[in-house]
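Peer 1: Okay, here's the prediction I keep looking at, along with the sequence it came from:
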Amino acid sequence: MNTVTRPRILVVGAGFAGVECVRRLERKLNTDEADVALVTPFSYQLYLPLLPQVASGVLTPQSIAVSLRRSSKYRTRIIPGGAIGVDIKAKVCVIRTINDEIVNEPYDYIVLSPGSITRTFDIPGLTDHAFGMKTLAEAAYIRDHVITQLDLADASDDPAEKASRLQFVVVGGGYAGTETAACLQKLTHAAVKRYPRIDPGLIKWHLIDIAPKLMPELGDKLGKSAQEILTRRGIDISLGVSIAKAGPEEVTFTDGRVVPTRTLIWTAGVVASPLIATLGAETIRGRLAVTADMNLPGHDGVFALGDSGAVPDEAKGGDGAICPPTAQHAMRQGKVVADNVIATLRNQPLKPYVHKDLGLVVDLGGKDAVSKPLGIELRGLPAQFAARGYHWAALRTNVAKVRVATNWTLNALAGDDFVRTGFQARKPATLKDFEYTDSYLSPEQVRDQVEGAGTQEP
């Protein structure tokens, strides 16, 4: 008896790109045309741009974690774990499951969208003492941590301890860092009114970046407007400055200043997932060098996109520019790459990814925002309306939209309760504890794993 095996499509990563790809594959593929599997350690899609609002308590964590299991009509098999290596010659993906087993998953077509990790540098004490803002757990942890600093400062009679607990440092003047500093400053500004023993003047937020401008992608005028808003709110902005050394109770800036602090938040950019390095293929600034149709040259059936693929930006005339790793591009790339996987299955021509950037939105908390939709510069409430309107529309499910809208409304009307959960109060967690960067294999280890263990039968 002959058994016909359907082609196996493996999608790695449940970010914007991966989820859009999977959902389109499900809609456009016939049920008997291929099997689709999705590798992800968490069965939800995280809406990353709203993480600062989770950290500041404007939104609850659940509201931006869109479940992948909510609907019963989806047929994709979810593999709970993380891809730690890919052998593109053997067509095998090595996966570490959530129960810490290592399995080999064979595929016929693979879509690589494992996202990115926080970019760090060889700065003494950085990974031991800095917090990131890349995962839902980090955002929830930072909220607890910041409120804890207020509680501990209120309980302390030591001026030096109060000073270190009430100063906060955010490194990174891009969107993530700027929004994080802005939203958390709003949180502490409102919360300190409930702490009569704390002098509000002791609370200081520092936002630093090695670049000469804040959010240069916004342009000079809007970038300057954002800087003026934050400065007016009391945030100390230092440009052309970074971290020289980080300790448990102080941070040393590269200009020589020493700031007493127990809170260092590092948002100085991202790099592609270490998974990409396991392929041994050509990269551009850490991202796989793919064609405009997101295919890896010389390897039919291997696609990369989002943070992991250096996709040529055809909308800029093919001048060597690559698409920035933004949610806007990732969502649209996910749909195009799904179409290209199907086209490969059906021996049809692939189509290139072309999308002109629709603009940028930056939510600075409360009524403050700067936005540039379709090239139109907005400030204040119009910008806030554009920012939140864009994020709300981009949420994938109606349930998520209702939750986010409800959270925004409740926060606007009732404010925050400044509650810390205490879930991780006894367990410090910094950059090195959240992103598992030591879990990935080397290309040689991938090859040994694949050759030594064989592959799992579908």
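Peer 2: Okay, I see it.

Peer 1: alpha carbons only for contacts and neighbour counts from here, please
Peer 2: OK.

Peer 1: list the buried ones in the longest strand seen in the chain?
Peer 2: The strand that spans the most residues within the chain, counting by DSSP state E, is strand 77-87. Across strand 77-87, burial judged by 16 or more other C-alpha atoms under 10 Å covers I78, I79, P80, G81, G82, A83, I84, G85, V86, D87.

Peer 1: got the contact list for the fourth one?
Peer 2: If I follow you right, that is G81. Residues near G81 by C-alpha atoms under 8 Å, 6 or more residues apart in numbering: V39, T40, P41, F42, I95, R96, T97, I98.

Peer 1: now the third one
Peer 2: With contacts taken as C-alpha under 8 Å, 6+ apart, P80 has the following neighbours: V39, T40, P41, F42, S43, T97, I98.

Peer 1: hold the first one in mind and look at this next one:
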Amino acid sequence: MSTTRILIVGGGFAGLECAHRLERRLTAGEAEITMVSDQNHQLYLPLLPQVAAGKLTAQSIAVPLRRMLRRTTLVPGSAIGVDAGAKAVVVRTIDEQLRTLHYDYLVLAPGSVTRKFDIPGVAEHAIGMKTLAEAAYLRDHVIAQLDLAAAAGDNPEERAARLQFVVVGGGYAGTETVAYLHRLTTRAAKRYPGLDAREIRCHLVDLAPKLMPELGEKLGAKALRVLERRGVEISLGVSVAAATRDSVTLTDGRTLPCRTLVWTAGVAPSPLIATLDAETEQGRLVTGANLSVSGLDRVYALGDAASVPDLASGSSAVCAPTAQHATRQGKAAAMNLIAEMRGFPASDYRHKDLGLVVDLGGPQAVAKPLGIPLSGIAAQTVTSAYHLMALRTLTARYRAVGGWLLNALAGDDYVRIGLQAGREASLDDFERTDGYLSPDQLRELTNRPALVPDGVENRTGETTGADS
């Protein structure tokens, strides 16, 4: 009997959990597992603002895939097209080569990308918060603005622009980012004899009428009051009309002098989904309750890129694109894939959300575990405990606790390491959203002999060739 080829696209919460469960439940002789991921780690996104602020190191929130996966072959690159008819996925590796990987079973968990909208200047001048590189770059960039502001001398316009920081997006990511950005800048200002923390302006902008409406009116209002008491300026019902290198224009007509625009205004499913001939809902692949994609043979979809029925809600809703659902969907997809391999019936995915946590920095947080509203130190305790529980390895938990303790005892050092020195980085520098294939291109590539220089398919069903 030939070994079953299982291909997993994406190494995030969903993809990693699926591969890990498959390794535990299948023998090496039953299946060959291959994962396509442009990163060699699983990133714990909720703690990215703490990396940007210097409270944690990058290693604290990035779990190496090879620490978790022992038998899975890792292909470093991005899937840019899926030909379900040929049971093949075209991958662009990190050295810009093309590979075609063939599969018997496909698990799609490519995640999401930052939603940019079509606003002039945003793609060129905004910084995202979806990757470790973006968090590290943001920290470097902010410290550079403080250095330059302190040296601006008698140029008040430049000084004001460098000391104003605008975050767009009033969801969890944006709220936590502005909280930690304010913490970083006001603490760092104490090290600069020429700077006064009162000169620093942190601004949170969101088109929604309320901050974090998912938390409920009471907790959302509490978070707003905490941030405003610290000095964060919050504009609700307002969005960005345009951005330039040194200013941000809002839809209410105001123009803010600003050299730092952080974009956390939502996410969109990976562009990979658009290459499939399958039903989508708001860009996400529609699946059955068992996570299989209707109309595609032996294909499962999960995480941010999948529209999965939320059976636990008792309504027609779909599962929110959260780490909680992605992690549990990864395990459920693995078990259903194994059941299909062995001829057993699949099970429906069902998980009731455990609640929400939002870290506002220091002792402040708001949380809603199991529907119970909390704020202050109690919420911060729950928030920290939840993050530790969600980190996938003991090593990551030790690093997180160690980082928190060291930061509390010794404080921070504001070191600028020169990332992207000499030029600004754009959203597209960190999240590549171009180069995906059309159906015609896919059919050509998956059937083109030129992609197999030696004419021999390797043990994982892979064909390789240079990108032309």
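Peer 2: Perfect, thanks for sending it. As the structure is a prediction and not an experimental result, all values here were calculated from the model.

Peer 1: hmm, back to that, what comes into contact with the helix or strand following the longest strand of structure 1?
Peer 2: Next along the chain after strand 77-87 of structure 1, taking DSSP states H and E as the criterion, comes strand 92-97. Outside strand 92-97 of structure 1, the residues that touch it by C-alpha under 8 Å, 6+ apart are 41, 79-87, 102-107, 446, 449-450, 455.

Peer 1: what number of residues lie near the aligned partner of L202 of structure 1 in structure 2?
Peer 2: Mapped onto structure 2 by TM-score structural alignment, L202 of structure 1 lines up with E199. Using other C-alpha atoms under 10 Å, E199 of structure 2 is surrounded by 13 other residues.

Peer 1: try the one 10 residues further on
Peer 2: Residue crowding around P209 of structure 2 was assessed by other C-alpha under 10 Å; the count is 12.

Peer 1: Identify the residue of structure 1 aligned to it.
Peer 2: P209 of structure 2 maps onto P212 in structure 1, by TM-score structural alignment.

Peer 1: Let's verify its match: helix, strand, or coil?
Peer 2: Three-state call for P212 of structure 1 (DSSP: H, G, I helix; E, B strand; the rest coil): coil.

Peer 1: To which residue of structure 1 is T93 of structure 2 aligned?
Peer 2: In structure 1, T93 of structure 2 lands on T97 (TM-score structural alignment).

Peer 1: Roughly how far does that match sit from A304 of structure 1?
Peer 2: 22 Å (C-alpha to C-alpha, to the nearest Å).

Peer 1: Just the buried residues out of the contacts of P80 of structure 1, in PyMOL syntax.
Peer 2: Those of these that count as buried under 16+ other C-alpha under 10 Å are selected in PyMOL with:
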select buried, resi 39+40+41+42+43+97
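
Peer 1: Helices along the stretch 351-458 of structure 1, start to end?
Peer 2: Ranges of helices in the stretch 351-458 of structure 1, per DSSP state H, counting those that start in this stretch, are 380-394, 398-414, 431-434, 443-453.

Peer 1: Kindly reformat those helices as CSV containing distance to R6 of structure 1 and mean neighbour count.
Peer 2: Converted to CSV, those look like this (distance: least, C-alpha to C-alpha, whole Å; neighbours: other C-alpha atoms under 10 Å):
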stretch, distance to R6 of structure 1, mean neighbour count
helix 380-394, 33, 17
helix 398-414, 33, 15
helix 431-434, 37, 18
helix 443-453, 22, 16
